[in-house]
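K.L.:
coords below, sequence missing:
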């Protein structure tokens, strides 16, 4: 099992999440991979999860029926949220809010085709008290096999 240097799925997800529209158009990801980007702002972590899951299903990143792919995406989202929230996946309950760009990337980052698809979720944006100007940058990444 060799991780191909130009197929680092997490790096591609982070770059997509951190890039503006002009920068996104210049990024190159492997042709056979699928990706989507979006934005979400909330004081409710459930809304963040729902926004990412909805976008991934709408864009055909994961299947709408069945559980396995949704489950893999959920774990990648939770890992990314854990990074954003420093291990406490809570927002409004502890008086903080987020404004995030997200990217979901699906593909095989390995040279061996039998390794199958993996999914990466990157979150980049701001977190802080629900008072404008009290936020700071944050980033999180989750990767899971499908």
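P.N.:
Looks like it came in fine. What you are looking at is a predicted structure, and each value in this text was computed from that prediction instead of being measured.

K.L.:
contacts, neighbours, all on C-alpha from now
P.N.:
Will do.

K.L.:
ok, now which ones touch the nearest residue to residue 24 once chain neighbours are set aside?
P.N.:
Excluding the flanking residues, the one nearest residue 24 by CA to CA, 6 or more residues apart in numbering is residue 16, at 6.1 Å. Contact analysis of residue 16 by CA atoms under 8 Å, 6 or more residues apart in numbering lists 24, 27, 37, 102-103.

K.L.:
The residues you listed: which two are farthest apart?
P.N.:
The largest separation in the contacts of residue 16, counting by CA to CA, is between 27 and 102 at 15.4 Å.

K.L.:
okay, now the one to match up with it:
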């Protein structure tokens, strides 16, 4: 079970998210036969961040909403990414913090062996801080889960 060197799903999720010109990244993702979507969300509520990412993934065909294991895998990837954004405590509004995030979701098989199946990666980048303009700092998170 070896990861393909150029198929690191987390790396591609972060590159897609941070790229100023996404055309090259999207071409690479298409070449790998993976699915992707991007979006933005801002909130003081973690459940709204989760809902925005889940909605985008469903609308863009990244996951099938009627297949529980796919929603479940996405949920865990989102929570892992949020854990990075919030430094291990997935709390936002309850501790008077707000986030403004861009996100990327990728789905594909990063392994040489096709039997390993699909994996999903969620990357988040943006700001977190007190709900006062100018009282925030940059943050980033990445979550990866098997489907």
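P.N.:
Yes, it's here. Nothing here was measured: the structure is a model prediction, and the numbers come from that model.

K.L.:
Name the next helix or strand downstream of the longest helix along the second structure, please.
P.N.:
Ranked by residue count under DSSP state H, the longest helix found in the second structure is helix 68-85. Under the assignment DSSP states H and E, the closest C-terminal helix or strand after helix 68-85 of the second structure is strand 98-108.

K.L.:
residue range for the helix or strand just after that following strand in the first structure?
P.N.:
Where DSSP H and E defines the elements, the next helix or strand beyond strand 98-108 of the second structure is strand 119-129. Using TM-score structural alignment, strand 119-129 of the second structure lines up with residues 118-128 of the first structure.

K.L.:
tell me the angle the longest helix of the second structure makes with strand 98-108.
P.N.:
Relative orientation of helix 68-85 of the second structure and strand 98-108, computed by axes from the mean of the first three to the mean of the last three CA atoms, to 10 degrees: 140 degrees.

K.L.:
Pull out the buried positions in helix 68-85 of the second structure.
P.N.:
The neighbour-count check on helix 68-85 of the second structure (16 or more other CA atoms under 10 Å) flags 70-71, 73-85 as buried.

K.L.:
How far off centre is it?
P.N.:
Its chain's average C-alpha position is 8 Å from that of helix 68-85 of the second structure, according to CA atoms, centre = their mean, to the nearest Å.

K.L.:
Contacts for it, please.
P.N.:
So helix 68-85 of the second structure is in contact with 50, 53-54, 63-65, 89-90, 120-125, 128, 139-147, going by CA under 8 Å, 6+ apart.

K.L.:
The strand or helix carrying residue 50 of the first structure packs against which elements?
P.N.:
Using DSSP H and E, the element containing residue 50 of the first structure is helix 45-58. Counting contacts by 3 or more CA pairs under 8 Å, 6 or more residues apart in numbering; DSSP states H and E, helix 45-58 of the first structure packs against strand 34-42, helix 68-84, strand 97-107.

K.L.:
Would you mind getting the average deviation of the longest one from the second structure?
P.N.:
Relative to the second structure, and after both are superposed, helix 68-84 of the first structure has an average distance of 0.2 Å to its aligned residues, where the measure is mean CA distance after the TM-score superposition for the first structure.
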